[in-house]
Each structure stands twice: as structure tokens, then as C-alpha cells.
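[1] Dropping a prediction and its sequence here:
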Amino acid sequence: MTFSIAARCPRTGQVGVALASSSPAVAARCAHVRAGVGAACTQNVTDPRLGPRLLDLIAAGSTARDAVRHTVDTEALVAWRQLTAVGLDGSPAGYSGEHVLGSHARALGADCAAAGNLLRHQGVPLAMVDAFAAQPELPLAQRLLDALTAGLAAGGEAGPVHSAGLLVADAVPWPVVDLRVDWASDDPVARLGGLWRLWEPQQDAYVQRALAPGRAPGYGVPGDRC
């Protein structure tokens, strides 16, 4: 009941996730990013512990493929899970267990991994990968949104979509983009796009407010020496 994409931008070093689901608050459970490490999704009868576990393995030196393989080999209930992972380099990776729900599929790109379960059409993940690759010059968040929109247009999941999320990490320890539509009856993916358009021009200013508040737009103080 979820379709998602985890990705990186080699140009900027950003990593991120975009996803949508018929379940509420999908991004709260399934999306995981870590600056300087990678991005991961854990979905389908979700175990939120698996996202941080994948990122811990990548941070310790594993490739995304090795991190997924190790998790599959050591997690007792992994047959119920669907996983994707992307590091800062190396090949993206994914896994679908034998108990994943309904029509499901995965697709890998040069810098991304997409997956979905209870899909209306098995071509959804591939449509997401193709859309993500289409305009590499765009900000990572926009490319992730384009991929999510393409997945929805390709059929999305079999049921109505009610929640969506967008998560991007950059050079600071916290996500620079963390946007969610936790429950909506009318097109949460479009609503998420509206939130991104609101957030994008303010994104850098909020980082600056944390690192050098006296120099942040609208917060300058005469004689500031930060």
C-alpha cells in the first residue's frame, strides 16, 4: 500500500526519499535519510527499525547492496518487508519479501531505487525511476516529486492515496526538507508539491538561522560578529 523512491544527487551530495500511501502518515514510518550516508525506505507491514539499520551499515562502510543483503540474511521477519537503499556511491539496492502484499515491483536506476506494493500496475516503480532521471539539473527534492507524480500517473497503488512525504538531507545533521501530508482525501501528492513550492525559497534561510542566526535573512543585528 506504498510506492516510494530513495535517491541521491551526485552533483550536490544530497540524499532523499519521496513516497505515498493509502495509509496515514506514511513518511513517519517508512522514510529515512542521513546526511553524508544515504537514504532508505522500509515498507509493507512496516518495521521502522530497518531504515536506521540499513543506514548504520552504510555509514560503517557497507555498500547499499551489502546493507540490504545483510539485513535480509539477519532479520527474522524480513519476508514481510520491502526495502530500498541508496548510498553516496555504488549501486542502489532493493528487496521484496515473499509475503509482500498484492501486485508489487522494484526498479533500480543509476542513482535511485523505487519500489511499491499493492500496486495498480507493476510498471509504477520503473515510471518513477525514468522520471527521476529525466532532468538531473533540477534540485533533488523536485526530482523526487516528479518521480512520485509519475508513479501516481502510472497507476499508483490499487487503493486511494491519502498520505505523502518528502525527505531530503544535505550537509547538516538534520533534514533540510521534511514535508508531509499525513491524511488527505484529495490528491496528497499535489498537496505535497504545493508544500515544496512554499518551502523551497526558504530552505537555505532556515539552515542559516541555525548556523549563523545573526546573518539569516530578516534576523540581522547591527554589529553582528557571528
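    Great, that's in hand. Since we're looking at a predicted model, the values are computed, not measured.
[2] CA only for contacts and neighbour counts going forward, please
    OK.
[3] Am I right that residue 48 is in contact with residue 26?
    No. Judged on Cα atoms under 8 Å, residue 48 makes no contact with residue 26 at a distance of 10.6 Å.
[4] Looking at these two, which is more packed in?
    Shown here are residue 48 and residue 26; by other Cα atoms under 10 Å, residue 26 has more neighbours (24 against 16).
[5] Now do that one against residue 95, distance only.
    19 Å (Cα to Cα, to the nearest Å).
[6] do the same with residue 119
    Counting by Cα to Cα - residue 119 and residue 95 are separated by 16 Å.
[7] Looking at the two, which is more packed in?
    Legend: neighbour count by other Cα under 10 Å for residue 119 and residue 95, higher for residue 119 (26 against 21).
[8] For the more buried one, which non-adjacent residue is closest in space?
    Take residue 119 and drop its neighbours on the chain: the residue closest to it by Cα to Cα, 6 or more residues apart in numbering is residue 157, 3.9 Å away.
[9] ok, structure two:
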Amino acid sequence: MLRKFLPFLAALLWLASPAAQAQSIYSATDPLAHTFSIVARDPKTGEMAVAVQSHWFSVGTSVSWGEAGVGVVATQSFTNKSFGLRGLALLKSGKTAQQALDELLANDEGRDVRQVAILDNQGRVATHTGKKCVDMAGHQQGNQFSVQANMMLNATVWGAMAKAYEASATLPLAERVLAALDAAQAAGGDIRGRQSAALLVVRGTTTEGPWADRLVDLRVDDADKPLVELRRLLKLHRAYDHMNAGDLAVEKNDMPKAIAEYQAAEKMFPSNLEMKYWHAITLANKQQVPAALALLRPIFQQEPNWRTLTERLPKVGLLTVSPAELKQILALK
């Protein structure tokens, strides 16, 4: 419905202001990401995060931007998506967060309807809430973080976010910024409701490449309760971190640690068959076939395709049991 309304909105704005200005500020192709968000840096680890929720489809594709060793950006309200990549490029060139924000806004005729927050790799923050952002709109900065919101039900939202973030200092950064988003929703949130959310956490310094530098990158594009789903996904992400740590322990032949990591993952999601399956395969490969059989039996009973997959693993070296042991595994009832 809102998409259909955009051309009409653009026409009204064109009548109210010079055509060139209207066309540069308001575009029917740009998202109206009225929303609440947070940018933050963990002073202990150097990790940086940007998290957001909105009553808008796939808000994470518009609002949240980040790069390890550089910083994070939240660009919202009448969103100028170019502020994401351009802001990061300015930070990368040596600009501070405030210098980058000033440069982005200097030539932007739509600055009055923008809301932008930038955090650099030193934890410096810069925030702008345009005077024509839809009420209720505002922001609050703290030690290495900024919270910002527009089109909120009331003016308590961003204060509640800051308070929740500061009160959760013992949590990992991802969980900490989610606490801020939860507080925003509890304080009234977006006046229109809720639809999507996103969470991005990057390293404080670069490593071997971007594929290793995005520590958390999760999106909920459309859901009745996006923050509930985002938190479930983060928990699942943490569970697979345990699985990866278990695999690494196997490579180092540290089976007690491997088993502990696999069990930690399975405890978080006891209905996840894949976690149990690869735990079992690892046991079998380490000559612990009886323990593997105990795990595999209920898996095969619940989903026979795992038995079929097991037949295919020896060919590619992922299952290294003897032919007799393989026959025993496949004969499980």
C-alpha cells in the first residue's frame, strides 16, 4: 500500500517545492525507512555493530552498513542509501565519524529529512536528525554508541534504548544491541508497528578477508515479530559457532573439547538433527562407533534421508569407518 502511495507523495512534494529539489530529496525508488537503530563499539574487543528494526520490508538492505576496521553506518528516515558506502569510504580515507557525516550532509539537499549515525573504529560517533524527520524523532549518544529513531509512537524510545544498552555491558556486543532494540519496542517503537530487523557485527580490525570479518550478519525481512525472530537466529548462530569450534577441536585431535562443543550446540537446539548427525559422524571417525550408533539411531528413525547421506560419505572421505562398521551403521533400525 505504501509503495502505491509514494508517487502521490512525490507529486505533493513537487508542488510544494522546486522540482529539482524535490526530485533530489524524495524518490519513489528510495526506501522510507522510518525506524529505530543503534551503532555501537565494544571497547574490550573493538567489535562494531549496527542493528535496526522498522515497519518496512527488508530494512537491513537500506539502513545498516559496516566494514571491519573501518566503522558502521545507519542511514534512515528518508533514506539516502549512498550514505552507507560513501560514509565507510570517508572513514577509510582517514576522516573521523563527524567529518564523514559533515561531508555527506554538506551537499545533500535532503539533509532536513535524513537521520544518520556513524561510528568509526575509535568509537567516535556522529549523529544527525533532520528537523523535518517525522515525529517523534531524536537521538542520544553515549560512550562509543548512538541510538536514533524517527516516526516513533512517543519520544521515550531512544532514551529507553540508551538505558538498556548501558545496563547490559556484561553481554556480548550482538546481544547488547538487541537489548537496546527490545527496549525501543517495549517503549512503543515505530508508530506503524513492526516488520523487519537486521543485525551486523564486524571485527575491530581486518583479518585475512571480508569473509572472516563479518562476525554476525543476520536479517529478518518480513515477520510479525522481527526482533523475536532475530534473537532466535542469533541463538542459532551461536550454536553453530559451537559446532565450528567442535570441528576445529577435531582437527587438533582434542576430542574432549570437540564433544563438549557439539553438546553445547545440541543443548541450545535439541531438535536440530544436523548438529547431532555431524557429532555422530565425528565420533565414528574417531573409532567411537558405539557412541555414534546411539546418536544415529533416532536420527535415521526420524528422517531416513540421513541414512542415504551416510552411504555417500565414504566416497569423499567424510566417513572413514571400516566396511563392517559402515554396514553396522546402515543397518540401524
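    Noted; the coordinates are in hand. Everything quoted here is computed from the prediction, not taken from an experiment.
[10] For the two chains, what TM-score is obtained?
    TM-score for the superposed chains, counting by TM-score structural alignment, normalised by the length of structure 1: 0.87, backed by 218 aligned residues with a Cα RMSD of 2.5 Å.
[11] counterpart of residue 12 of structure 2 in structure 1?
    Matched by TM-score structural alignment, residue 12 of structure 2 corresponds to no residue in structure 1.
[12] Quick one: residues contacting the residue nearest the centre of structure 1.
    Most central in structure 1 under Cα atoms, centre = their mean is residue 17, positioned 0.9 Å from the mean C-alpha point. Contacts for residue 17 of structure 1 (Cα atoms under 8 Å, 6 or more residues apart in numbering) come out as 4-7, 31-33, 39-41, 144, 165-168.
[13] and which of these is nearest to residue 207 of structure 1?
    If you rank the contacts of residue 17 of structure 1 by distance to residue 207 of structure 1 using Cα to Cα, residue 168 comes first, at 13.0 Å.
[14] The equivalent of the closest one over in structure 2 in helix, strand or coil?
    Residue 168 of structure 1 maps onto residue 201 in structure 2, with residues paired by TM-score structural alignment. When classified by DSSP: H, G, I helix; E, B strand; the rest coil, residue 201 of structure 2 comes out as strand.
[15] Residue 18 of structure 1 in helix, strand or coil?
    Assignment for residue 18 of structure 1 (three-state DSSP): strand.
[16] Which residue in structure 2 aligns with it?
    Match for residue 18 of structure 1 (TM-score structural alignment): residue 51.
[17] any idea how far that match is from residue 106 of structure 2?
    Taking Cα to Cα, one finds residue 51 of structure 2 at 26 Å from residue 106 of structure 2.
[18] quick one, which of those two is more surrounded?
    The residue with more neighbours, out of residue 51 of structure 2 and residue 106, is residue 51; 30 against 9, by other Cα under 10 Å.
[19] and the nearest residue to that one once chain neighbours are set aside, what does it touch?
    In space, and not counting its chain neighbours, residue 51 of structure 2 is closest to residue 199: 4.4 Å by Cα to Cα, 6+ apart. By Cα under 8 Å, 6+ apart, the contact set of residue 199 of structure 2 is 49, 50, 51, 52, 60, 64, 174, 216, 217, 218, 219, 230.
[20] Show the buried residues in the residues you listed.
    Among these, those that count as buried by neighbour count (16 or more other Cα atoms under 10 Å) are 49, 50, 51, 52, 60, 64, 174, 216, 217, 218, 219, 230.
[21] From those, pick the one nearest residue 242 of structure 2.
    residue 216 (14.2 Å).
[22] what's the next secondary structure element after the single longest helix found in structure 2?
    Secondary structure of structure 2 per DSSP state H: the longest helix is helix 226-251. Using DSSP states H and E, the helix or strand that follows helix 226-251 of structure 2 towards the C-terminus is helix 255-268.
[23] Pull up the aligned stretch in structure 2 for the longest helix seen in structure 1.
    In structure 1, with assignment by DSSP H, the single longest helix is helix 140-153. Aligning helix 140-153 of structure 1 against structure 2 (TM-score structural alignment) gives residues 173-186.
[24] Just the buried residues of the longest helix of structure 1, please?
    In helix 140-153 of structure 1, residues buried by neighbour count (16+ other Cα under 10 Å) are 140-152.
[25] how about JSON lines for the residues you listed, with distance to residue 55 of structure 1 added?
    Shown next, in JSON lines, are the buried residues of helix 140-153 of structure 1 (distance: Cα to Cα, whole Å):
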{"residue": "140", "distance to residue 55 of structure 1": "19"}
{"residue": "141", "distance to residue 55 of structure 1": "20"}
{"residue": "142", "distance to residue 55 of structure 1": "23"}
{"residue": "143", "distance to residue 55 of structure 1": "22"}
{"residue": "144", "distance to residue 55 of structure 1": "19"}
{"residue": "145", "distance to residue 55 of structure 1": "22"}
{"residue": "146", "distance to residue 55 of structure 1": "25"}
{"residue": "147", "distance to residue 55 of structure 1": "22"}
{"residue": "148", "distance to residue 55 of structure 1": "22"}
{"residue": "149", "distance to residue 55 of structure 1": "26"}
{"residue": "150", "distance to residue 55 of structure 1": "27"}
{"residue": "151", "distance to residue 55 of structure 1": "25"}
{"residue": "152", "distance to residue 55 of structure 1": "27"}
